[in-house]
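Asker: 3D model of this:
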Amino acid sequence: METDLIFNHGVELPEFAAFPLIDNSDGRQRLRDYYEDLIQIGRDTGAGVILDTPTWMANPDRAKAVGYAAEDLPRVTRDAVALVRSVSNEHADAAICVSVQIGPQGDGYAPGMASAKLAADYHRPQIAAAKEAGADVISAYTLGSAAEAIGISLAAQELGIPAVISFVVETDGKLADGTTLADAVTQLADTANPLAIMVNCAHPDHIANGFDGGNWEVKLAGIVANASRQSHEELDNAEVLDDGDPDELSRQLADLKGSHSGVRILGGCCGTDLRHLRKIAERVAAT
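Answerer: Here you go, the predicted structure:
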């Protein structure tokens, strides 16, 4: 959503933070329109839809850069859930999951937190706010370490809300700290066993570099892929959007779903927009 808003709609998102949109009427309307479009894709293709709050950066370290204090953030999460739930309630006949999006403590392209306990303590306030607000799940995206993923998942278990946990890999298919995707998924599954384990913010070619044919691959439940084949460093410095090829991306994701029996969640990350998501849903529905 962020790259779509910035490059395709000319919306300024300082520090790449989308959650401040919750605090103004124009921003809320943009989010509402986006959710409505996603729901329509679901209706047209028969796919269920996960509506994520725009709260990937709503943690104390990252929100500080856009003027939000730690004590502001539970309210932000609650308000975000209220907005998404209000849209969902208008489509009671649709298959919709309301998710609070959680991001890493630091840069999504850097190694994540090294301690599961510290990660659980750090992310617990946002997870608690998600639970209090009535979200269906929390979805932690772009995690660069198994420890941070485990901590978030354990905190969610403690608070009684299901967790979707997603790792990010580099072009070689490994996490930023050098951990293989196989090891990260296995550690998380064996230690915390969240509702779903995914990988995001990498092109299918790069994700495929992390596959080794091992039994762990059946534990992978979702792929939220970049349209761009650029490295994370190139994406960080990009001044022009690389939106790839929606048809190619949909074909690659459908193929990955077909070859990985556990995959049931598909989506788009950097460089993607509603065109890509519609193509993905249409192609999967046709297979």
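Asker: from now on I want contacts and neighbour counts done on CA atoms only, so please keep to that.
Answerer: OK.
Asker: where exactly do the helices run in this protein?
Answerer: Using DSSP state H, the helices found in the chain span residues 2-3, 9, 25-45, 60-63, 73-89, 116-133, 146-159, 181-191, 204-208, 232-236, 246-259, 274-286.
Asker: out of those, which is the most enclosed?
Answerer: Among the helices of the chain, helix 146-159 has the highest mean neighbour count (mean count of other CA atoms under 10 Å), at a mean of 25.
Asker: and that helix, what other elements does it pack with?
Answerer: Helix 146-159 sits against helix 116-133, strand 137-143, strand 163-168, helix 181-191, with contacts defined as 3 or more CA pairs under 8 Å, 6 or more residues apart in numbering; DSSP states H and E.
Asker: can you list these in a markdown table and add distance to residue 223?
Answerer: Formatted as a markdown table, the helices and strands packed on helix 146-159 follow (distance: least, CA to CA, whole Å):
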| stretch | distance to residue 223 |
| --- | --- |
| helix 116-133 | 22 |
| strand 137-143 | 11 |
| strand 163-168 | 8 |
| helix 181-191 | 13 |
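Asker: of all these, which one is nearest residue 94?
Answerer: The closest of the helices and strands packed on helix 146-159 to residue 94 is strand 137-143. By CA to CA, the value is 17.1 Å.
Asker: by contact count, what packs against the closest one?
Answerer: Contacts defined by 3+ CA pairs under 8 Å, 6+ apart place strand 137-143 against strand 96-102, helix 116-133, helix 146-159, strand 163-168, strand 196-200.
Asker: any idea which of the helices and strands packed on helix 146-159 gets closest to residue 42?
Answerer: Using CA to CA, the helices and strands packed on helix 146-159 put strand 137-143 closest to residue 42, at 18.8 Å.
Asker: picking up where we left off before, how about the helices and strands packed on helix 146-159, which one is nearest residue 64?
Answerer: Per CA to CA, nearest to residue 64 of these: helix 116-133, 14.6 Å.
Asker: okay, angle between the closest one and helix 146-159 too, please.
Answerer: 40 degrees (axes from the mean of the first three to the mean of the last three CA atoms, to 10 degrees).
Asker: so which elements touch helix 116-133?
Answerer: By 3+ CA pairs under 8 Å, 6+ apart, helix 116-133 packs against helix 73-89, strand 137-143, helix 146-159.
Asker: please generate a structure for the following sequence too, so the two can be compared:
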Amino acid sequence: MFVTDGGVETHLIFNEGQDVPDQSVYLLNMSEAGRAKMREYYRAYIPICQKAGQGFLFDTNTWRANPDWGTRAGYDAVRLREANQIAVAFCEEMQAEFAAAGVESIISGVLGPRRDAWRYDAWMTVEEATAYHTPQIEAFADTDADYVSAYTLTNVPEAVGIARAAEKAGVPVVLSFTLETDGNLPGGKPLGVAISEVDAATHWYPAYYMINCVHPIHFASVVRHGGKWVDRIGGLRVNASMMSHAELDNAPSLDTGNIPDLAQRYARVLPSLPNIRVIGGCCGTDHRHIDAICATCLPG
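Answerer: Here you go, the predicted structure:
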């Protein structure tokens, strides 16, 4: 079991006032002031892991460090490769600090979707996804990252393409789908169908799957009444808010939700996920949410 962080993008932008375009938090790694802010961010998780008696998963802050989004930030292919590798090196630096505090850790190189992370991408093809995500995966493959993770996926073709690119690069991969308030992927595909389709198309290459960027109230029934595919879910990164993606997109401020209620709902869904190994948060969550979740689900 590994504890991971909350929603790094929403926390640093809304709670800490960091100015990063398009939630491109990896840009903070490029300055000493930014790295200091990231160190402060991660240090809040050391006592949480100590109390829970669990290790920590460093997900690199590279969710937007892919070609299209990188171009918007002024980064070409060479600079993006460097940025992804710098992110891993930063996590390695923090690993030493966690180890000194008695907390073991691992590192995952993080990918995000090519287009909108909260709307169904009907145009994505497997071939496009493979070609698009290969440079970022290859950048991580040339580091000591333990594996790569793709978060907030909305469709099967992109997930398949990422898995194939990871297999070609020789690195393990974890795939995480986002869900709407009905418990299905954007576009309406059931989660179990999506997982089964990706496994069939990739010969079960993904190490496991995750669910992220959705509140437990919206998927608890789905996994509770799911089939054998539920065994493939190994991690959760939940939202603080019960609002839909569209509502969150139009919200005037950050919704941090009800922390004790979120922790209780998290605890109630875990028995339905026998192979869970990563516990963390997504939009609107921070160390306070993860602390409450761990205190409720992993009392040490």
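Asker: picking up where we left off before, what would the helices and strands packed on strand 137-143 of the first structure look like in a markdown table with distance to residue 181 of the first structure?
Answerer: Below are those laid out as a markdown table (distance: least, CA to CA, whole Å):
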| stretch | distance to residue 181 of the first structure |
| --- | --- |
| strand 96-102 | 20 |
| helix 116-133 | 17 |
| helix 146-159 | 9 |
| strand 163-168 | 8 |
| strand 196-200 | 9 |
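Asker: returning to what we had before: quick one: closest of the helices of the first structure to residue 173 of the first structure.
Answerer: For those, proximity to residue 173 of the first structure was assessed by CA to CA; helix 204-208 is nearest, at 5.2 Å.
Asker: the second structure: matching residues for that closest one?
Answerer: Helix 204-208 of the first structure corresponds to residues 216-220 in the second structure, going by TM-score structural alignment.
Asker: repeat that for stretch 137-144 of the first structure.
Answerer: Per TM-score structural alignment, the counterpart of stretch 137-144 of the first structure in the second structure is residues 147-154.
Asker: one more: stretch 14-26 of the first structure?
Answerer: By TM-score structural alignment, stretch 14-26 of the first structure lines up with residues 21-33 in the second structure.
Asker: which residues touch the matching stretch?
Answerer: 8-10, 13, 20, 34-35, 37-38, 61-65, 69, 73, 83-84, 86-87, 90 (CA atoms under 8 Å, 6 or more residues apart in numbering).
Asker: now do it: distance to the chain's middle.
Answerer: Chain-centre distance of stretch 21-33 of the second structure: 17 Å, with CA atoms, centre = their mean, to the nearest Å.
Asker: buried stuff in it?
Answerer: 23-29 (16 or more other CA atoms under 10 Å).
Asker: on that earlier part again, the match of helix 204-208 of the first structure: how far from the chain's middle?
Answerer: For stretch 216-220 of the second structure, the distance to the chain centre is 17 Å (CA atoms, centre = their mean).
Asker: that older thread, including distance to residue 99 of the first structure, could the helices of the first structure go into a markdown table?
Answerer: As requested, the helices of the first structure are exported to a markdown table (distance: least, CA to CA, whole Å):
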| stretch | distance to residue 99 of the first structure |
| --- | --- |
| helix 2-3 | 17 |
| helix 9 | 24 |
| helix 25-45 | 12 |
| helix 60-63 | 19 |
| helix 73-89 | 8 |
| helix 116-133 | 8 |
| helix 146-159 | 13 |
| helix 181-191 | 20 |
| helix 204-208 | 24 |
| helix 232-236 | 25 |
| helix 246-259 | 22 |
| helix 274-286 | 18 |
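Asker: to residue 110 of the first structure, which of those lies closest?
Answerer: helix 232-236 (9.8 Å).
Asker: against the second structure, where does that closest one fall?
Answerer: Helix 232-236 of the first structure lines up with residues 245-249 of the second structure when matched by TM-score structural alignment.
Asker: got a list of contacts for the matching stretch?
Answerer: 118, 180, 255.
Asker: recalculate using a threshold of 10 Å.
Answerer: 117-119, 178-181, 186, 213-214, 241-243, 251, 254-255, 283-284 (CA atoms under 10 Å, 6 or more residues apart in numbering).
Asker: still on that earlier bit, of the helices of the first structure, which is nearest residue 104 of the first structure?
Answerer: Of all those, it is helix 146-159 that lies closest to residue 104 of the first structure, at 7.7 Å by CA to CA.
Asker: next one: that closest one to chain centre, how far?
Answerer: Counting by CA atoms, centre = their mean, helix 146-159 of the first structure comes out at 16 Å from the chain centroid.
Asker: comparing it with the second structure, how large is the average distance?
Answerer: Following the fit onto the second structure, the mean deviation recorded for helix 146-159 of the first structure is 1.2 Å by mean CA distance after the TM-score superposition for the first structure.
Asker: what lines up against residue 71 of the first structure once you look at the second structure?
Answerer: By TM-score structural alignment, residue 71 of the first structure lines up with residue 78.
Asker: number of nearby residues for that match?
Answerer: Number of residues near residue 78 of the second structure (other CA atoms under 10 Å) recorded here: 9.
Asker: again with residue 100 of the second structure
Answerer: Using other CA under 10 Å, residue 100 of the second structure is surrounded by 10 other residues.
Asker: distance of it from residue 158 of the second structure?
Answerer: Distance check for residue 100 of the second structure against residue 158 of the second structure: by CA to CA, to the nearest Å, it reads 39 Å.
Asker: with residue 77 of the second structure instead?
Answerer: Applying CA to CA, the value for residue 77 of the second structure to residue 158 of the second structure is 20 Å.
Asker: likewise for residue 228 of the second structure?
Answerer: Relative to residue 158 of the second structure, and taking CA to CA, residue 228 of the second structure is found at 23 Å.
Asker: likewise residue 235 of the second structure?
Answerer: The value you get for residue 235 of the second structure to residue 158 of the second structure, if CA to CA is used, is 19 Å.
Asker: ok, residue 237 of the second structure next?
Answerer: 20 Å.
Asker: got a list of what the nearest residue to residue 143 of the first structure once chain neighbours are set aside touches?
Answerer: Closest residue to residue 143 of the first structure apart from its sequence neighbours, by CA to CA, 6 or more residues apart in numbering: residue 167 at 4.6 Å. By CA under 10 Å, 6+ apart, the residues touching residue 167 of the first structure are 108, 140-146, 148-149, 174-175, 181, 184-185, 197-202, 223.
Asker: let's go with 8 Å and repeat that
Answerer: 141-145, 149, 175, 197-200.
Asker: ok, now residue 273 of the first structure?
Answerer: Here residue 273 of the first structure is in contact with 1, 4 (criterion: CA under 8 Å, 6+ apart).
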